[in-house]
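Engineer: From the sequence below, what's the structure:
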Amino acid sequence: MADSTSQRQAGPAWRVLLDRARTTLWPPHAPDHIPSPGLTPEQDRLRRLDRTRDLLEQTRAALIGGGWTGGAWFAVDAGGGRTRPVSTAEAFDLVSSGAQVGATCVVGAILRLAENPDTAASIEDAWHCVDELHEAVHERLGHGSFPPGRIYPHEQRRDHLRVVTGWNDEPGRRVEDVIDVVDRAIARTMIAACS
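Structural biologist: Have a look, this model is predicted:
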């Protein structure tokens, strides 16, 4: 019985180790997303899906490499090897600054990437990511979801943001749950691009 427990604990540890090695040896490539004039609606849809998938993959790498937190957008070093969640006021300062954060929630990771001038992501891409994460949460809960790549009104997107943030912050949430939802959202964009 003890062997099976240690084997179950070793599985996620190996996955984290392999993900860290992958991002260290093959850092994510920031794609060139300069929109071309005269795109057809289908080409524009595929471009949006590609940008959304790229930002979701960068978010996944940020969560694995930098750590995940619940209950706040960011956690910062509190000294003595501990971290503390930041207040809302502090979080707004950390979104666009180059300051180091110890861990991020899924929404915090997306926002930092969208505000980072070294990435090709935009705020519009961040909203598309939130939409896909919202649908992925519904799929994970066993509910139906809308097709990938759908464009929602801003009011509905704010609701999606609240749902994703609330889901991220639920007590008992684990980093594996969050990575699973991000992977589902990535898969949604890939499947939509192929159909």
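Engineer: From now on I want contacts and neighbour counts done on CA atoms only, so please keep to that.
Structural biologist: Noted.
Engineer: Surely Val107 touches Gly166?
Structural biologist: No. Contact criterion C-alpha atoms under 8 Å: Val107 and Gly166 do not qualify, at 10.4 Å.
Engineer: which of these two has more neighbours?
Structural biologist: Val107 (22 against 13; other C-alpha atoms under 10 Å).
Engineer: tally of neighbours for Gln156?
Structural biologist: There are 12 residues near Gln156, going by other C-alpha under 10 Å.
Engineer: Now the second one, please; I'll put the structures next to each other:
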Amino acid sequence: MLTTVTTTHRSRPAEALRAALSRFRAALPVAPPPSYVEPQDDPRVAWLRRLDRVQAALEQARADLVEQGWTQRAWFAVDTGGTVRPATVAESFDLVRPTSTVGGACLVGALLRRAEDPDRATTHADVWGAVDELYEALHERMGHHAMPPGRVDTHARRHDKLGVLTAWNDERTTRREDVLDLLDRAVSRTLVGACG
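Structural biologist: As a prediction, the model looks like this:
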């Protein structure tokens, strides 16, 4: 009986302490739950940020073409013991990976490698934005009216634009300097769009 009295005597202070701690916790302010929704930017700020990313993708693709070389009638060229030849379709799918070595890339191939590189900030959306700007820059280069910079087109229309850029890249009269000039014009469009 003495043991029971002692256990009861000891459990009551523990209960009293737990009750006091519960009252103390209840009196503390409750932290608000974390917000899992990203804050929305001002539309103009988001548009400018998008133009900056497109500009960076264009500049990086230009640097890749200068460094690795330019090719026609294939996404990529491969160096086979001193001879550079167009890559086959099967080879091209492997060469899209940035870890592979290419002997050159066409305009579209350079953009594709940028989008597939996990170590770079360029996304597929940035590359599609670059396609939009390159297409409009091509129209300007030909003397036609172009849409304002930063315009986003439908997915189907973008695929058509990609086909036009590929065909232009592969024309016999197109030279490496023409491709670099087109990239410069597209970069200029993004700069003008950001200032306007």
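Engineer: quick one: contacts for Gly70 of structure 1?
Structural biologist: Thr104, Cys105, Asn168, Asp169, Glu170, Arg173 (C-alpha atoms under 8 Å, 6 or more residues apart in numbering).
Engineer: Could you find the counterpart of it in structure 2?
Structural biologist: Residue pairing (TM-score structural alignment): Gly70 of structure 1 is matched to Gln72 of structure 2.
Engineer: Assign a three-state SS to that match, would you?
Structural biologist: Following DSSP: H, G, I helix; E, B strand; the rest coil, the label given to Gln72 of structure 2 is coil.
Engineer: For Val76 of structure 1, which three-state class applies?
Structural biologist: Under three-state DSSP, the three-state class of Val76 of structure 1 is strand.
Engineer: burial measure for it, as a count.
Structural biologist: Neighbours of Val76 of structure 1 under the rule other C-alpha under 10 Å: 17.
Engineer: between the contacts of Gly70 of structure 1, which is closest to His154 of structure 1?
Structural biologist: When the contacts of Gly70 of structure 1 are ranked by distance to His154 of structure 1 (C-alpha to C-alpha), Asn168 comes first, at 20.9 Å.
Engineer: burial measure for that closest one, as a count.
Structural biologist: Going by other C-alpha under 10 Å, the residues that sit close to Asn168 of structure 1 add up to 26.
Engineer: which stretches of structure 1 form strands?
Structural biologist: 74-79, 82-85, 103-104 (DSSP state E).
Engineer: If you count contacts, what does the first one end up packed against?
Structural biologist: Applying 3 or more C-alpha pairs under 8 Å, 6 or more residues apart in numbering; DSSP states H and E, we find strand 74-79 of structure 1 packed against strand 82-85, strand 103-104.
Engineer: Nearest residue to the middle of structure 1?
Structural biologist: Centroid-nearest residue in structure 1, with C-alpha atoms, centre = their mean: Thr59, separated by 3.8 Å.
Engineer: Give me the distance between that one and Ala10 of structure 1.
Structural biologist: To Ala10 of structure 1, Thr59 of structure 1 is 24 Å away according to C-alpha to C-alpha, to the nearest Å.
Engineer: Ok, Glu115 of structure 1 next?
Structural biologist: With C-alpha to C-alpha as the criterion, Glu115 of structure 1 and Ala10 of structure 1 are 36 Å apart.
Engineer: These two: who's more crowded?
Structural biologist: Glu115 (18 against 12).
Engineer: which residues does the more buried one contact?
Structural biologist: Contacts for Glu115 of structure 1 (C-alpha under 8 Å, 6+ apart) come out as Val95, Ser96, Ala121, Ser122, Ile123.
Engineer: Only the buried subset of those, as a ChimeraX command please.
Structural biologist: The buried residues among the contacts of Glu115 of structure 1 can be selected in ChimeraX (16 or more other C-alpha atoms under 10 Å) with this line:
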select :95,121,122
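Engineer: Among the contacts of Glu115 of structure 1, which ones are in helices?
Structural biologist: In helices, defined here by DSSP state H, the members of the contacts of Glu115 of structure 1 are Val95, Ser96, Ile123.
Engineer: Could you give the number of residues near Arg60 of structure 1?
Structural biologist: 24.
Engineer: Can you tell me what it aligns to in structure 2?
Structural biologist: So Arg60 of structure 1 corresponds to Arg62, using TM-score structural alignment.
Engineer: circling back to that earlier point, which among the contacts of Gly70 of structure 1 end up buried?
Structural biologist: Buried among the contacts of Gly70 of structure 1 by 16+ other C-alpha under 10 Å: Thr104, Cys105, Asn168, Asp169.
Engineer: I'd like those laid out as JSON lines, including distance to Pro153 of structure 1.
Structural biologist: Shown next, in JSON lines, are the buried ones among the contacts of Gly70 of structure 1 (distance: C-alpha to C-alpha, whole Å):
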{"residue": "Thr104", "distance to Pro153 of structure 1": "27"}
{"residue": "Cys105", "distance to Pro153 of structure 1": "24"}
{"residue": "Asn168", "distance to Pro153 of structure 1": "23"}
{"residue": "Asp169", "distance to Pro153 of structure 1": "25"}
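Engineer: on that earlier part again, I'd like to know which of the helices and strands packed on strand 74-79 of structure 1 lies nearest to Glu42 of structure 1.
Structural biologist: Closest among these, using C-alpha to C-alpha: strand 103-104, at 34.2 Å.
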